[in-house]
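Q: A predicted structure for the sequence below; I have some questions about it.
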Amino acid sequence: MVSFILAVTASAGLGTGLMVTASNPPPDTEWETAIGGSYFDYADAVQQATDGGYIVVGTTYSSGNGGDFYVVKADASGNVEWEKTLGGSEIESGRAVDKTADGGYIIAGKTASYGTGGDFYVVKTDASGNVEWEKIFGGSSYEEAFAVQQTADGGYIIAGDTDSYGAGRTDVYLVKTDASGNVTWDSVFGASGFDHGYAVDQTTDGGYIIAGTTTSYGAGGDFYLVKADASGNLTWDVAFGGSEFDCAFDVTQTTDGGYILVGETLSFGAGSYDFYVVKADASGNAEWEKTFGGSDWDDGLSIEQTTDGGYIIAGNSGSFSVNGDGYLVKTDASGNIEWDKTVGGSDYDCVHALKQTADGGYIVAGETYSYGAIGGDVFLAKVSAWTNTPVGSNVTVSLESSTITFPDVSESGTTTATTSTENPGGPTPSDYYVIEGNFVEITTTANYTGPVTVGLRYDESQVSDEESLRLFHWNGSEWEDVTTSVDTVENIVYGQVASLSWFFIGEPAVAPVADAGGPYLVQVGYSLDLDGSASYHPDGTIVSYDWSFGDNTTGTNVTVSHTYTAVNIYNVDLTVTDNRGVQDSDTTMVVAYDPESGSATGGGWFWSAQGNLKQDPESEGKATFGFVVKYKQEAAAGNLEFQYHVGDINLKSTDITWLVVSSPNANFQGEATINGEGLYTFRVLAKDGDKTGGQPDEFTIKIWQGTDTEADPIYQALNAQLGGGNIIIHDN
């Protein structure tokens, strides 16, 4: 196996139990701060504000009202600029926030102060946190909003739970409002069990994607993904998970039109709970699934696609700290870990939300017991953008399975490597195969000068001759061999390039050997079995056999059956492909005859030109022939005599093996003696010119010593025009 991933991957598939952490150093934490009062306060949502600061929403119990929405505006360094509490005399919980087009904020959560003791509570504020309007949505029982987003039409979409409506004990509740908070429509999704909606995102088609958990479908608690159209009608829904409890907390649409979900799983992974990430296509089909974490509990709560096409995931971990900390995982676009890190102090801290910031870093929010009041405060932390290529000379970036050395870096940046099984350039060299079909793209955001040394690691169990390995680089027009050395101890192939792009490790290709068998003789209209079983591979496995029958039809398999419908001599091609994609082809001949098609006679002479006689290519002179060929009792019969006196050739047939008559031509092959001795094979093509509008008659003959018609003939005359005599094709 050849790997070029920046860091070790998480579990390669569900249920494997493999859990690992990244080997790359993570980015630095720029600052951490606690915000709140003397009692319990925590954050559930965060966004970067338009001025570069941050808006944080959560719940405070320090206000004296038993629990209120807690809205905090912090500057770019985490210093509080203003804070607001929203709610009544009972408990309110702030769950979500979104920046609005007018510079203000839309905030959603749950209220027990208004409505029926448990309803959606939605508040619109200006840029300073002053309330512009507030709305209550729900029925006679319990509702709670967990997500809100401003929609493209200027209104809002709110997602959460309802016990008042729907078919089950709890259902997903989706409410669409106009810009003033007036309900446009609402929808309920779920069935007879418990179904929860924790996240919503407006999709590019104007509809919505909602994520949560379901006990109505799946195995007693699974990820629940719901796609609704722009009017809130169900398009499709799907469950993901295993035999234990699995719950999704966040979802976003990805740039390819699909979706990325994160949550927690008891079904897979290595610990009590683990991060569970599912990438789905636009129709809700799982493309890949990953788990992240350790031997203890790890909960994934927030996910976002990053500007590099990968993903940033946040949650909590008891696996990588004594008391529990916030846990961040950065992956590439395929879910492979690039880095991970914990944030927090010596006591319990957790992260509920995160966003990528304008500088490429990350803002995270949650709760902390390490800092601030004893009862717990809002936790806010800023993490730097990740860089692994610092300023300096001879800077070596060590990725998990590749190394890149820059001679001089003038501006720091990030160097990454991603793999693909699709060839990003032109044809690879035909005498090399790509190890495991892997191509790797190495890129960097650092500014550098001078030639770069690239080393890619290989798995020695996957190659035959390590010394023969070569490193190929796509230079924009072709794959170029840039190899400088092969380290057979560390299993790395090194090369040097002027600029970074795509690479692959190649090993000299040991090709399979195709053998199509034959030649074959078959009567038109009868089935013919063609056999490629004599094909073999000296150092691999043949995985496919592809036949082309010469009549615009094809077949696949080691042995195939085919029926020809027209008289002809067909060239049949067999192409075999091995497990590495290397191919070989062989061509055989099929003679398809019809005993009712006619017969042929001929006699005369032609001038045998120089080059016809292999043993004396300078010789030339008169050659004579005479033949009668026909079918007798459905078998080819007849005789041929051919004389070329200059070359001391007096050929007489002893057998006619096959005959194909197809006006204006007769093709036949047989065995003969020369000068009364030996065994020779001949093949004749005789053309009746009268059948083609009065053109000259032509005679072609090839003679081989022995029976190997793949060898060079000892004599051949091609398309020789007669100097006297004639050729006649007799139609039945």
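A: Ah, there it is. Numbers count the residues shown, from 1 in each chain.
Q: going forward, measure contacts and count neighbours with C-alpha atoms only.
A: Noted.
Q: Now do Ala211 against Ser561, distance only.
A: Look at Ala211 and Ser561: by Cα to Cα, to the nearest Å, they are 53 Å apart.
Q: Please say which of those two ends up with more neighbours.
A: Ala211 (32 against 13; other Cα atoms under 10 Å).
Q: And the more buried one, how far from Val200?
A: 7 Å.
Q: Return every residue with contacts to both of these two.
A: Residues within reach of Ala211 and of Val200 at once, by Cα atoms under 8 Å, 6 or more residues apart in numbering, are 250-251.
Q: check contacts around Tyr121.
A: By Cα under 8 Å, 6+ apart, Tyr121 lies in contact with 108-111, 134-137, 144-145.
Q: okay, pairing it with this:
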Amino acid sequence: MKTKPVLLAIAILVAASSTAQITWERIFQTGSVKTIEETVSGNFITTLDSVFLLDAYGNTIWKIHPPVAGYLSQTTYSSAPDKTGGYIIGGYAVNPSFDTYNFSMQLNANGNEITHTTYQMGNSGSIGVTAVMSTADSAYIACSAIGMGAGSVDTYVNKRNQNFTTQWSTLFSSGSVRQDALMEDQSQRIIAGTYNATGASMPKFQRFGITGAPAGTYVVPDTFAGGSSCYSSPSCTMCTDGNYFISANHSPDNGSGVFPYIAKLNTSLGSIWSKAISWPNQPYVNGLAPASGNGLIAMINYQNSIYLLRMNQNGDSLWTKVYSGSGTAGGNMIRQCADGGYIICGSTNGNEYILKLDSLCRLLPSVEITQTPALICPGDSAVLTAAAGYSYEWSNGSSAQSITVSAGSYWVKVKNTAGTDSATSNSINVNYYLLNTTISGSQFICFGDSVILSGPAGQSYQWFPNADTTQQIIVSVAGNVWLHYIDTNNCFVITDTIQTTMLTQLNT
């Protein structure tokens, strides 16, 4: 099939209703985020300098740097959730003889090690387990890259069951496998894309059956951009129709020009369509994710920014979104999330960078609401405040940044200054303090005797009907008794009414 050029897309503002999708942006310490995956609970497992579990809003739940027993140090390259609620991670470890061995490790839900294994070492050492995933049959895939000398790299694709015993291991030569180039299709076949970073080897996508036997290969053609010279960063993802999207980068003139290549393949690994992106100044496609309508999002590192190119089912460009982080940015990996949005990891200005975007690749306005005070007394009010810099539509009709409200449920819709992007908060409930309305003490008075009644802890007491102003009173007559007081939260409280009863004297 003839390859078609794709011109630089102009960003088009797409009108869409506000959704409940969560979006955020996080910058961490120095470095680059290598991998990120969503868990079944909506959290994110990510590999930075250590392994982090983030909640749905990007807040850290835990951070670990798990040691490999018997080794001096370890570096983690990859992480992914498994089907048991735990995780699998991979990297390399250095032993006391300073040899490097690749490893993969099972973690429980709290990030504690269950077990680990190490892999064979190459002629010139081990590079690391560069990609991991959990399969539909609850097994694990680990791609172990080893050095073979003279800059050459081979990768073993290993499948292990839940007990971490080997089901199969297949040599996949000519380079390492990025986590963005590893996937499982609807028939539980594994697809991995690799390249040789030191030579002119064309990127290829190898498919493995359930038993590990080869089940087809697609080799990126060397003619779409004028010849073969240098390739990099293959990626792949499933299309919503069950077919495959793949990508790679081609530099026929040894780096002075780069042509991202994107193709859609059928389940027989035949080309449905292919496109070369002819933007100037060396764009690199570094990840793919599915989109609605059998389309895709291509993550392209370009002009020191992350470009997200939306393509339809035919590979035609629809729009782009651009993110530059804190000045410059580059993406390492993109995944579609359960809510239809996207999670992206990479770096910005030398720091670790993560973006959670909506289904239109937008970073929506902040919709966090702060409440002061956290609880209120009956008859009092609270102040709700949304983030500054937007226009506002509160559920009570107000258009101010802050509103004063009584108890109840409230939400706000915010829009950016251009009015193009909007987001709606979750509802926030303004609640009363829990009031103590109980008078303690016996309600029954023996003839000729009295009882002591006590009010709750607080201040400024007023008893009725006898007008006492102490926390405790002595009652010697039958009748209704109640109390007005100020509690420890400075709330005015009216207690429940109790009825004291005079017991009848028995004649003897």
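A: Nice, I can see it. Owing to the predicted nature of the structure, the values given are computational and were not obtained by experimental measurement.
Q: follow-up on the earlier one: which two in the contacts of Tyr121 of structure 1 are spaced the farthest apart?
A: Glu134 and Glu144 (15.0 Å; Cα to Cα).
Q: So for the two, which sits in the more crowded spot?
A: Glu144 (29 against 17).
Q: Regarding that one, what is its secondary structure?
A: Counting by DSSP: H, G, I helix; E, B strand; the rest coil, the backbone at Glu144 of structure 1 sits in strand.
Q: so what corresponds to Gly287 of structure 1 in structure 2?
A: I think there's a mix-up here, since residue 287 of structure 1 is Glu and not Gly. Alignment note (TM-score structural alignment): Glu287 of structure 1 maps to Ile272 of structure 2.
Q: Name the residues of the host helix or strand of that match that are buried.
A: Here Ile272 of structure 2 sits within strand 271-277, counting by DSSP states H and E. By neighbour count with 16 or more other Cα atoms under 10 Å, strand 271-277 of structure 2 contains the buried residues 273-277.
Q: Superposed on structure 1, what's the mean shift for the helix or strand following it?
A: Where DSSP H and E defines the elements, the next helix or strand beyond strand 271-277 of structure 2 is strand 284-291. Strand 284-291 of structure 2, aligned to structure 1 and superposed, deviates on average by 1.9 Å (mean Cα distance after the TM-score superposition for structure 1).
Q: for strand 284-291 of structure 2, packing partners?
A: strand 231-238, strand 244-250, strand 259-265, strand 295-302, strand 329-336 (3 or more Cα pairs under 8 Å, 6 or more residues apart in numbering; DSSP states H and E).
Q: Where in structure 1 does stretch 393-406 of structure 2 align, residue-wise?
A: Going by TM-score structural alignment: stretch 393-406 of structure 2 matches no residues.
Q: And for stretch 461-478 of structure 2?
A: By TM-score structural alignment, stretch 461-478 of structure 2 lines up with nothing in structure 1.
Q: wait, doesn't Thr214 of structure 1 sit right on Leu225?
A: No - applying Cα atoms under 8 Å, one finds Thr214 of structure 1 not in contact with Leu225, separated by 9.1 Å.
Q: Compare the two (neighbour count), which wins?
A: Between Thr214 of structure 1 and Leu225, counted using other Cα under 10 Å, Thr214 has the larger neighbour count: 32 against 25.
Q: ok, that one - contacts?
A: 190, 193-196, 220-224, 239, 247.
Q: give me that answer again for 7 Å
A: The neighbours of Thr214 of structure 1, taking Cα atoms under 7 Å, 6 or more residues apart in numbering as the test, are 194-196, 221-224.
Q: Endpoints of stretch 232-248 of structure 1, how far apart?
A: Using Cα to Cα, the end-to-end distance of stretch 232-248 of structure 1 comes to 20 Å.
Q: surely Trp605 of structure 1 meets Glu641?
A: No - the criterion here is Cα atoms under 7 Å, and Trp605 of structure 1 misses it with Glu641 at 11.6 Å.
Q: list the residues that contact both of these two?
A: Phe625.
Q: more neighbours, the two?
A: Between Trp605 of structure 1 and Glu641, counted using other Cα under 10 Å, the more crowded position is Trp605 (21 against 17).
Q: What range does whichever helix or strand that one is part of cover in structure 2?
A: Taking DSSP H and E as the criterion, the element that holds Trp605 of structure 1 is strand 598-608. Alignment of strand 598-608 of structure 1 against structure 2: no match, by TM-score structural alignment.
Q: Work out the gap between that strand and the centre of the chain.
A: Chain-centre distance of strand 598-608 of structure 1: 62 Å, with Cα atoms, centre = their mean, to the nearest Å.
Q: Against which helices or strands is that strand packed?
A: strand 621-632, strand 715-721, strand 724-731 (3 or more Cα pairs under 7 Å, 6 or more residues apart in numbering; DSSP states H and E).
Q: got a markdown table for those, with distance to Gly392 of structure 1 and mean neighbour count too?
A: A markdown table is the format used below for those (distance: least, Cα to Cα, whole Å; neighbours: other Cα atoms under 10 Å):
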| stretch | distance to Gly392 of structure 1 | mean neighbour count |
| --- | --- | --- |
| strand 621-632 | 82 | 18 |
| strand 715-721 | 73 | 18 |
| strand 724-731 | 86 | 18 |
